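Asker: what shape does this take:
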Amino acid sequence: MKVVLLENVKNVGNKGDIVDVKDGYGRNFLIKTGKGVIGNKENIAMAETTKAEEAQKVAAERQAAVELAKTIDETEITITERAGEDGKLFGSVTSKDIAEALENQKGIKVDKRKVELEMPLRNVGRAEVKVKTYQGVVGKLTVLIKGEA
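Answerer: Purely as a prediction, here's the structure:
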């Protein structure tokens, strides 16, 4: 029996997949619980159309993320913190500080969890910071840290 899945079903398939299952499983579990519909021509055509639309949406999101990464590559932000005479900051510059500065100075909004810092920045100077915009797409942001007395 062909069934079009309406949601992800463990060990069977993902939402929108057209799967062959045993008649009893399809009728008594998948269709009865609303996890799938009978795989007739109309439902199969609808599922294929939906999958194509989702693929286009994902491609558009990825393209937008690539363009954002290019913009971030060309961007430099300046953060001023209190520092000692030796160039060490009294505090540190965290991913939250970088995300806020990027939004305030350049108008680019990114989630602080997307800013990848191995350790918070604790010295005055220039640093390269990776900003993840999409799965597998990373931009390198230049952060200039200035010290003030």
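
Asker: switch to C-alpha atoms for all contacts and neighbour counts from now on
Answerer: Fine.

Asker: which helices and strands does the helix or strand hosting Glu54 pack with?
Answerer: Per DSSP states H and E, Glu54 falls inside helix 41-73. If you count contacts as 3 or more Cα pairs under 8 Å, 6 or more residues apart in numbering; DSSP states H and E, helix 41-73 packs onto strand 2-5, strand 125-134, strand 137-148.

Asker: give me that answer again for 10 Å
Answerer: Where contact means 3 or more Cα pairs under 10 Å, 6 or more residues apart in numbering; DSSP states H and E, helix 41-73 is packed against strand 2-5, strand 18-20, strand 36-38, strand 125-134, strand 137-148.

Asker: contacting residues for the residue nearest the centre of the chain?
Answerer: Central residue of the chain (Cα atoms, centre = their mean): Tyr134, 4.2 Å from the mean position. Each residue near Tyr134 by Cα atoms under 10 Å, 6 or more residues apart in numbering is listed here: Glu61, Arg62, Gln63, Ala64, Ala65, Val66, Leu68, Ala69, Lys114.

Asker: please generate a structure for the following sequence too, so the two can be compared:
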Amino acid sequence: MKVIMLQDVEKVGDKHEVIEVKDGFGRNYLLPRGLAIIGNKSNMGRLNEMIRRENAQEQKKLDVYREVANKLKGKTLRVGAKSGTSGRIFGSITQLQIRNLLQEQFGVDVERKKIILPEEAKELGTYQFTMRLHPEVVQEMDMEIVQE
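Answerer: The predicted structure follows:
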């Protein structure tokens, strides 16, 4: 079954992507939850209009994203984590945790899916993470993981 994704679904497909899925998965999971629509001729025609409309909305938000990036430029986010005596943290730092700390410390709301964390952030120390706010606005920021 060919479907057009309406939202990002992890390990399935990204928004506005046309993918082929098994009939049962499409019919019983994606379509009822509003995550995708059937990829027939009329919906394929609507796809370009949906993409154009979405891009227009994103373009309007571009100034807001630039303002957020400028507000965070040169700042360091402090992240508290429990760790052992060796400095290795228990668990991991998550996108949701970073999102909440950005809101708490700087008053900035960033979607969690736009936050890209480094793989090596497993110990106390300073690391850099990336925020892809918009294809034109990518902001790198320092994050200091400290003992909680």
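
Asker: got a TM-score for the two of them?
Answerer: After superposition, the two chains reach a TM-score of 0.58 (TM-score structural alignment, normalised by the length of structure 2), with 106 aligned residues with a Cα RMSD of 3.1 Å.

Asker: quick check: which of the helices and strands packed on helix 41-73 of structure 1 is nearest to Glu118 of structure 1?
Answerer: Among the helices and strands packed on helix 41-73 of structure 1, strand 125-134 comes nearest to Glu118 of structure 1, with 9.3 Å by Cα to Cα.

Asker: next one: that closest one to chain centre, how far?
Answerer: Distance of strand 125-134 of structure 1 from its chain centroid, counting by Cα atoms, centre = their mean, to the nearest Å, is 15 Å.

Asker: same thing with stretch 116-133 of structure 1?
Answerer: Chain-centre distance of stretch 116-133 of structure 1: 19 Å, with Cα atoms, centre = their mean.

Asker: ok, now stretch 61-76 of structure 1?
Answerer: Using Cα atoms, centre = their mean, the offset of stretch 61-76 of structure 1 from its chain centre is 13 Å.

Asker: tell me the buried residues in that stretch?
Answerer: Arg62, Ala65, Val66, Leu68, Ala69, Lys70, Ile72, Asp73, Thr75, Glu76 (16 or more other Cα atoms under 10 Å).

Asker: include distance to Asp20 of structure 1 when you put the residues you listed into TSV, please.
Answerer: What follows is those, written out as TSV (distance: Cα to Cα, whole Å):
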residue	distance to Asp20 of structure 1
Arg62	32
Ala65	37
Val66	38
Leu68	41
Ala69	42
Lys70	44
Ile72	46
Asp73	47
Thr75	51
Glu76	54
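
Asker: and of those, the nearest to Thr94 of structure 1?
Answerer: Of the buried residues of stretch 61-76 of structure 1, the one sitting nearest to Thr94 of structure 1 (Cα to Cα) turns out to be Glu76, at 16.1 Å.

Asker: ok, the closest one touching Gly139?
Answerer: No - in this structure, Glu76 of structure 1 is not within contact of Gly139 by Cα atoms under 10 Å, at 11.9 Å.

Asker: now for these two: what residues contact both?
Answerer: Glu128.

Asker: dump the residue contacts of Val108 of structure 2.
Answerer: Contact partners of Val108 of structure 2, counting by Cα under 10 Å, 6+ apart, are Val68, Ala69, Lys71, Leu72, Arg99, Asn100, Leu101, Leu102.

Asker: ok, Glu103 of structure 1 next?
Answerer: Ile77, Lys109, Val110.

Asker: helix, strand or coil for the most far-flung residue of structure 2 relative to its centre?
Answerer: The C-alpha centroid of structure 2 is most remote from Thr85, which lies 32.6 Å away (Cα atoms, centre = their mean). For Thr85 of structure 2, the assignment made with DSSP: H, G, I helix; E, B strand; the rest coil gives coil.

Asker: many thanks, I have nothing further to ask.
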